[in-house]
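Trainee: I need the structure of the sequence given here:
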Amino acid sequence: MKIIARHLLIFLMTVASVGTASAQRNIYEVELELRDHAEVLLGTADLRQKVQDNKAFSSLLFETLKRPDSYDFPFDSLKSVSILRAEDDAFRIFTWQISHRADTNQRSYYGNISHYYFGMVQRKIEIGKDSFRTVVIPLIELNEIPSGVENLVLDNQSWLGGLYYQPKFHEGIPKMKFKYFDPTDRKSNGKLKKKKLHYYLLFGWNGMDNRSNIKFLDVMTFDPKDEERVIFGANVFYFDVLPKFRALFKYSEYAPFSLNYSYVQAGSKRKLMIVYDHLATPKMQEKKLEEITELGPDGSYDALGYNKRSGVIEWFSNVELAEEFNSKLNRQRIEEQRELFEKQRQAEIDRLKAAGIQLQPPQESEEDDGQ
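Mentor: Have a look, this model is predicted:
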């Protein structure tokens, strides 16, 4: 029932036509209200309550993100919302979900679980040397994932819903340079060409149901003729002779699956590639891929590598991970995250104090009081 997402679009269109009440409010206070609504989306089983809070959350977020002073505001307290920033600081993207189990029998192995995804792109438009304005673009999920979605160009009103996550070894959403064949260009003569657009590589997860999940890679860019249109997909993924517009991997709910950057051994050298678990069925049944729900890792790895010369992403099978080097980098990353967490913690305390919120020290219980 993706109708929920369509209703949200109509709601946001009406919000855009009214005054932005949040513009006069302290942004710290707005964040606290957003946090309260976001917590309901995860904390209640009542779908109607989730929908109501999601409307309130979405409209308030939509209004707030139009404020230029919100662009560098971290919104750290929105723990259930994925907030990613482009490496070149051109935009931020917010994604979140509502999940609902229609089967009230919690012990049901195959209950009917639905996931509804929502998103907004906060775009930064330069209007001078030291000034900018923000454009907020809602992402409207498709009613269902269509067959052959790997070969479709989508946009913000026909969005492959999901939660985007930050890839390893990057400070933000990776910015890429691609060359690809444009079938609408009769002058291309079948040759790859580079368009003067900025492309970004997105890593996403979609929960589908309680049998299967998908992870995917998608390409995002902005329509040069419409600043409020986001385009998803570019035929740059070469698994075979014919390229795909995005890469999708369907796997079992009960199996782990990794899709992320990692270093692989390329002879005596190491190369950073997008590595993923090779998927197989337990008994290798002869079934169509769309009928398989038990796909899981078989212990080997495949990879996708960016070919800088040709400007496309190419498939490599059965790659060897640079395990020791990856482990060393992961340890460094964990230590850096610890230090970052402490800095963010102190920054959060300072922000709350600036908003006039006094933190109370934890009270010791009687048992801890020398007993």
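Trainee: only C-alpha atoms from now on, for both contacts and neighbour counts.
Mentor: OK.
Trainee: show me what counts as buried in stretch 288-308.
Mentor: For stretch 288-308, a neighbour-count test (16 or more other Cα atoms under 10 Å) marks I292, T293, E294, L295, G296, P297, Y301, D302, A303, L304, G305, Y306 as buried.
Trainee: next, the structure of the following sequence, for comparison with the previous one:
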Amino acid sequence: MRRSLVFVPLLLILTHSFAQHTDESSNLKRLSMYQDSLVTLGNIMINNENELERQNANTMFVKTLVSALKTPNSFLFQFDSVKSASILNSPDNRFRIISWHVMNEDGSYRFYGAIQLNTGGPLKLFPLVDYSPLLQHPEDSVTDNRKWYGAQYYKIIRVTGDKSYYVLLGWKGYTVNSTKKVIEVLSFKNDKPQFGMQVFGTSRHDRIIFQYTRQASMLLKYVPEDDLIVFDHLSPPDEKSKKDPETYGPDLSYDGYKLINGRWKYVDNLDMRNVPDGHDSDITDPKKQAIQDRSSIQNNN
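Mentor: Predicted coordinates:
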């Protein structure tokens, strides 16, 4: 009798373990299938010459991504094969942010994204709605996920202290003539995302926005060894162009923001010889990738 009593719980444990393993295997297979679909749709979003086809692919991409993220334990799946979107985990693994762009016919861009919280349970997802055209003063605006200053992010920096927040570095294709890059600030209020915060020295800006000619590329990177965000100093080609940011470009000098007591102090004229790995070789500017993929698009460096 005692042997039977011991055997029954053991059988239940083994059965539960097998069922759990089967569920995990099934979820992994499902996520892999979703990933294959996202890869195909992403290629159409970037490569197709027809704007309507790109937009239709994007619509399906959004629906497929949401379905994939509803799969149990989806937060643990990296979607490594999906190159059309940037997928970044926060340093503390609290969330991940997914962002991507679709090029419009006129050479401008619209951005899409979502923030997935690491709940360990049911999906908690915040869609990011690109509100850029309606933000009259984007540098001085605190917004939520429904009024997002769209960008495709490539770096997350966690800042802890009295005010804990995250800094996002992002690329923002803008018009046929100019490009933007962004230093964004993300925080959470009542577990909901909030964008923008006045943490940049004595400036009242909630985010930092750079605009420059589309013919140039701009360095914007984080140097963790020095708690420093480094960027190209942008200048006009001549005095007459001072009021035209579309003409600005790097002038071979560098400025930055140094993290001191939870705030970013502006530092000019940085000596790049003292900054490790001055240019990021591992960051692929999505604009440049789009140029490579869509070879018929001209003047898109």
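Trainee: got a TM-score for the pair?
Mentor: Once the chains are laid over each other, their TM-score by TM-score structural alignment, normalised by the length of structure 2 reads 0.78; 258 aligned residues with a Cα RMSD of 2.6 Å.
Trainee: about what we covered before: from the buried residues of stretch 288-308 of structure 1, pick the one nearest L272 of structure 1.
Mentor: G305 (7.9 Å; Cα to Cα).
Trainee: show me the buried residues of stretch 288-308 of structure 1 that map onto helices.
Mentor: Among these, no member is found in helices (DSSP state H).
Trainee: out of the residues you listed, name the ones that lie in strands.
Mentor: G296, P297, Y301, D302, A303, L304, G305, Y306 (DSSP state E).
Trainee: farthest-separated two in these?
Mentor: G296 and Y306, at 25.2 Å, using Cα to Cα across those.
Trainee: what's downstream of the longest strand belonging to structure 1, the next helix or strand?
Mentor: For structure 1, the strand with the greatest residue count under DSSP E is strand 113-126. Using DSSP states H and E, the helix or strand that follows strand 113-126 of structure 1 in sequence is strand 132-139.
Trainee: and that next one, how far out from the chain's middle?
Mentor: 17 Å (Cα atoms, centre = their mean, to the nearest Å).
Trainee: in structure 2, where's the longest helix?
Mentor: helix 2-47.
Trainee: mind listing the helices for the stretch 51-200 of structure 2?
Mentor: 51-69 (DSSP state H, counting those that start in this stretch).
Trainee: show residues contacting stretch 205-220 of structure 2.
Mentor: 138-142, 169, 176-185, 196-200, 229-232, 234, 245-250, 279, 299-301 (Cα atoms under 8 Å, 6 or more residues apart in numbering).
Trainee: what's the span of stretch 194-203 of structure 2, first residue to last?
Mentor: 19 Å (Cα to Cα, to the nearest Å).
Trainee: elements contacting the longest helix of structure 2?
Mentor: Identification of packing neighbours for helix 2-47 of structure 2 by 3 or more Cα pairs under 8 Å, 6 or more residues apart in numbering; DSSP states H and E yields helix 51-69, strand 95-103, helix 286-293.
Trainee: so the first one matches what in structure 1?
Mentor: Counting by TM-score structural alignment, helix 51-69 of structure 2 pairs with residues 47-65 of structure 1.
Trainee: with structure 2 overlaid, report how far that stretch is off on average.
Mentor: Here stretch 47-65 of structure 1, set against structure 2 after superposition, deviates by a mean of 1.3 Å using mean Cα distance after the TM-score superposition for structure 1.
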